[in-house]
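# no FASTA, just this:
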């Protein structure tokens, strides 16, 4: 793999496809496969083999012509490109239904993330233990975040509280936020944020289904 990469020439579209490659390669590995061609990888993802080869060539030389890609090697290299070898520490803020589900997500560790803290302001939840992690009072967020050297905060609170929580995370020195609250939040340019609005996704799906129903009628 190339020693250095000019990140300015790597498009967001390519970067967004890398996790898809990573996930599909891991599934292929779990099926017992050792080598995969760009053609087969493309069939599984609905992406042309040419596009896959072009995407990967943006980061270095992988695989051999006529042979394909060694799956374990490619998993390792894409994981490194994605920074999944950094063992990022993460925290969840908000232990509602979604926060509870995220807290029990079993694949954080295998993806290179370690859940180390959970916060809430409900006295009935504070002090509970989830898989060995004690739920902390939201008032202690900054102290715990800095003690645990947490890099990523997951916001799963009602929308009305999302900006306040984001401000607390920023003040605690957070580097990245994964926001599940149904509200856009503002953070400094130094903090990366990903918004996951479930209502937007479902509404988009509803639109396409409704259009399809009209065509069928």
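That came through, no problem. Note that this is a predicted model, so its numbers are computed, not measured.
# please make it C-alpha for all contacts and neighbour counts, starting now.
OK.
# first-to-last residue distance for stretch 76-89?
20 Å (Cα to Cα, to the nearest Å).
# so the residue nearest in space to the middle of the chain, which of the three states?
By Cα atoms, centre = their mean, the chain has its centre lying nearest to residue 178, at 7.8 Å. The assignment at residue 178 comes out as strand when based on DSSP: H, G, I helix; E, B strand; the rest coil.
# might one say that residue 34 is in contact with residue 67?
No: if you go by Cα atoms under 8 Å, residue 34 and residue 67 don't touch, sitting 11.3 Å apart.
# between those two, point out the one with more neighbours.
Neighbour count, other Cα atoms under 10 Å: between residue 34 and residue 67, residue 34 has more, with 15 against 11.
# distance of the more buried one relative to residue 42?
16 Å.
# let's bring in a second one:
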């Protein structure tokens, strides 16, 4: 088995562009909420944190939605990007692992507003089962297959400790889940046709620590480096 991290879209949009489309969508939502109805590529690029040339190239893969001298209709472009990335429909999601992180994810209000509906919270710990989190009952992990079948779930979220993540992923794949968001601090392997996105907060913090160290001019001594695995 090999780890998959992305899927080519039917229109062969580059993966780097696909990764930026949700950023553009978020920027457009913010602009719309502030009352902005049209914006230039420069304004949208600034709101999204990219350069305008890159933004124009990315949007060219979707079609021609801008008007020369006017810019982009914010609501229309927002809809087109949302449709392209599939969040104009309602995606049922299951979360496995209802510890601190699982609780936080279950309570995240952004799921619903972005086209995702948490239909089940699952945990193998009997002590967790029966809890009510964000209005959803925590159910036994053994019910995964039944829930996936009943709710037509294609997306699963893993919020378990690392030691359990691979077994959870295997069970998700067997149940019919074809996309996995992995928060466990480990690499999971899945068969061809199953997509995995990994979110590792500790890695992101370590990257920030690297940049902070460079800004402060602190250098790690050779003997200190040897002690870091």
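Looks like it arrived, so ask away. Because the structure is a prediction, the values reported are computed rather than measured.
# any idea what the TM-score is?
Once superposed, chain against chain, the TM-score is 0.93 (TM-score structural alignment, normalised by the length of structure 1); 211 aligned residues with a Cα RMSD of 1.6 Å.
# contact partners for the aligned residue in structure 2 for residue 72 of structure 1?
Under the alignment (TM-score structural alignment), residue 72 of structure 1 maps onto residue 75 of structure 2. Residue 75 of structure 2 makes contact with 28, 32, 37, according to Cα atoms under 8 Å, 6 or more residues apart in numbering.
# so the second one, which of the three states?
Read that as residue 32 of structure 2. Assignment for residue 32 of structure 2 (three-state DSSP): helix.
# run a quick neighbour tally on the counterpart of it in structure 1.
Mapped onto structure 1 by TM-score structural alignment, residue 32 of structure 2 lines up with residue 29. A count of neighbours around residue 29 of structure 1, defined by other Cα under 10 Å, yields 17.
# quick check: longest strand of structure 1.
strand 113-120 (DSSP state E).
# that one against structure 2, how far on average?
Once the two are superposed, strand 113-120 of structure 1 sits an average of 0.5 Å from its aligned residues in structure 2 (mean Cα distance after the TM-score superposition for structure 1).
# so where is that strand in structure 2?
So strand 113-120 of structure 1 sits over residues 116-123 in structure 2, by TM-score structural alignment.
# chain center to the matching stretch, what's the gap?
Mean C-alpha position of stretch 116-123 of structure 2 versus that of the full chain (Cα atoms, centre = their mean, to the nearest Å) differs by 15 Å.
# ok, now stretch 41-58 of structure 1?
Per Cα atoms, centre = their mean, the centroid offset for stretch 41-58 of structure 1 relative to its chain is 21 Å.
# check stretch 70-79 of structure 1 too.
On Cα atoms, centre = their mean, the centre of stretch 70-79 of structure 1 falls 18 Å from the chain's centre.
# what residues sit buried inside it?
By neighbour count on 16 or more other Cα atoms under 10 Å, the buried set for stretch 70-79 of structure 1 is 70-71, 74-75, 77-79.
# in strands, which of those residues appear?
Reading strands off these with DSSP E, I get residue 70.
# and which of the buried residues of stretch 70-79 of structure 1 is nearest residue 91 of structure 1?
Ranked by distance to residue 91 of structure 1 (Cα to Cα), these are led by residue 79 at 21.2 Å.
# this completes my enquiry, with thanks.
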